[in-house]
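Engineer: Let me see the structure of the following:
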Amino acid sequence: MIRLHHVQLACPAGGEEVARRFWRDGLGMTEVPKPPELAGRGGAWFRSGEAEIHVGVEEPFVPARKAHPALAVDDVATLETLGERLTAAGFEVDWRERHTFTGHQRFHAYDGHGNRVELVTGA
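Structural biologist: Alright, predicted model coming up:
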């Protein structure tokens, strides 16, 4: 059996606070400590349930505009609440493809570094 352990996204040097605003404050994920041997590299790790996102420093930095993690939420109300929270926090949220994924509703958001993230739920 194979299961997903984490998804790695990149940020520029010094981008950790912007990552915290998106992942922790916007999506409500918990920041988890990086192992001491990795902490000196910068970046930050976030978890909610089984989903874990690692944001690492990469230079030169190029945002992932097409490749993206897709995070599932329990219901449409949660999806809409998260979209509203991210918008209120100043992040780009795109609902144009809300109903294009059969049996699901979704939106795409862009973290403060331009990385694409999908939030999806069942219909």
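Engineer: use CA for all of it now, contacts and neighbours both
Structural biologist: OK.
Engineer: which stretches of the protein form helices?
Structural biologist: Ranges of helices in the chain, per DSSP state H, are 16-19, 36-39, 76-88.
Engineer: helices or strands up against the last one?
Structural biologist: Meaning helix 76-88. strand 92-94, strand 104-110, strand 116-122 (3 or more C-alpha pairs under 8 Å, 6 or more residues apart in numbering; DSSP states H and E).
Engineer: Pull out the buried positions in that helix.
Structural biologist: Within helix 76-88, the residues that count as buried by 16 or more other C-alpha atoms under 10 Å are 76, 79-80, 82-83, 85-86.
Engineer: same check, this time on the second one
Structural biologist: By 16+ other C-alpha under 10 Å, helix 36-39 has no buried positions at all.
Engineer: compare with the first, here's sequence two:
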Amino acid sequence: MRLHHVQVACPRGGEDAARRFYGEGLGMTEVAKPEALAGRGGCWFRAGSAEVHVGVEEPFAPARKAHPALVVDDLDAVGARLAGLGFEVDWTERHTFPGFERFHTFDGHGNRVEVLGYVPVSVVPCSA
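Structural biologist: As a prediction, the model looks like this:
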């Protein structure tokens, strides 16, 4: 089994805020929605095999606990880019997930998003 996408919600007309967070902030590429779904609003993003679908939900309420968790190559750079765009970046749990460093943030609609980076494995040379 593989995960195809995660969907998060936005209010009607929230596509530009989604583009700012997922596109500019996380560096994901917006992909066209299928014609049959485009009229529903929202927008879709992809980076590698990860997809986030932002769909319109009425009434809208942000997900404060449930969240996608995305692995990036340069955690510090992504955190700095999001902070530079005005998004809150919370590093308090940076070292609480074995094998990763991470931060939590909220997209332009208040949905929680976790961003992780792999911790490099130290190689200790064998003594002869």
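Engineer: And the TM-score between them?
Structural biologist: The TM-score (TM-score structural alignment, normalised by the length of structure 1) is 0.95; 119 aligned residues with a C-alpha RMSD of 0.6 Å.
Engineer: ok so, going back, in terms of distance to Gly40 of structure 1, which of the buried residues of helix 76-88 of structure 1 ranks first?
Structural biologist: Leu86 (28.9 Å; C-alpha to C-alpha).
Engineer: burial measure for the equivalent of His113 of structure 1 over in structure 2, as a count.
Structural biologist: Taking TM-score structural alignment, the alignment pairs His113 of structure 1 with His109 from structure 2. By other C-alpha atoms under 10 Å, the residues close to His109 of structure 2 number 19.
Engineer: wait, Arg46 of structure 2 sits on Val52?
Structural biologist: Yes: contact criterion C-alpha atoms under 8 Å: Arg46 of structure 2 and Val52 qualify, at 6.5 Å.
Engineer: neighbour-wise, which of these two wins?
Structural biologist: Val52 (20 against 17).
Engineer: of all the helices of structure 1, which lies closest to Pro63 of structure 1?
Structural biologist: It is, among the helices of structure 1 and with distance given as C-alpha to C-alpha, helix 16-19, at 12.7 Å.
Engineer: Quick one: residues in contact with stretch 32-45 of structure 2.
Structural biologist: By C-alpha atoms under 8 Å, 6 or more residues apart in numbering, the surrounding residues in contact with stretch 32-45 of structure 2 are 10, 12-15, 18-19, 22-23, 28-31, 51-56.
Engineer: so that stretch matches what in structure 1?
Structural biologist: With TM-score structural alignment as the criterion, stretch 32-45 of structure 2 aligns to 33-46.
Engineer: follow-up on the earlier one: out of the helices and strands packed on helix 76-88 of structure 1, which gets nearest to Ala67 of structure 1?
Structural biologist: strand 116-122 (7.1 Å).
Engineer: so how far does the closest one sit from its counterpart in structure 2?
Structural biologist: When structure 2 is superposed, strand 116-122 of structure 1 averages 0.9 Å from its matched positions, counting by mean C-alpha distance after the TM-score superposition for structure 1.
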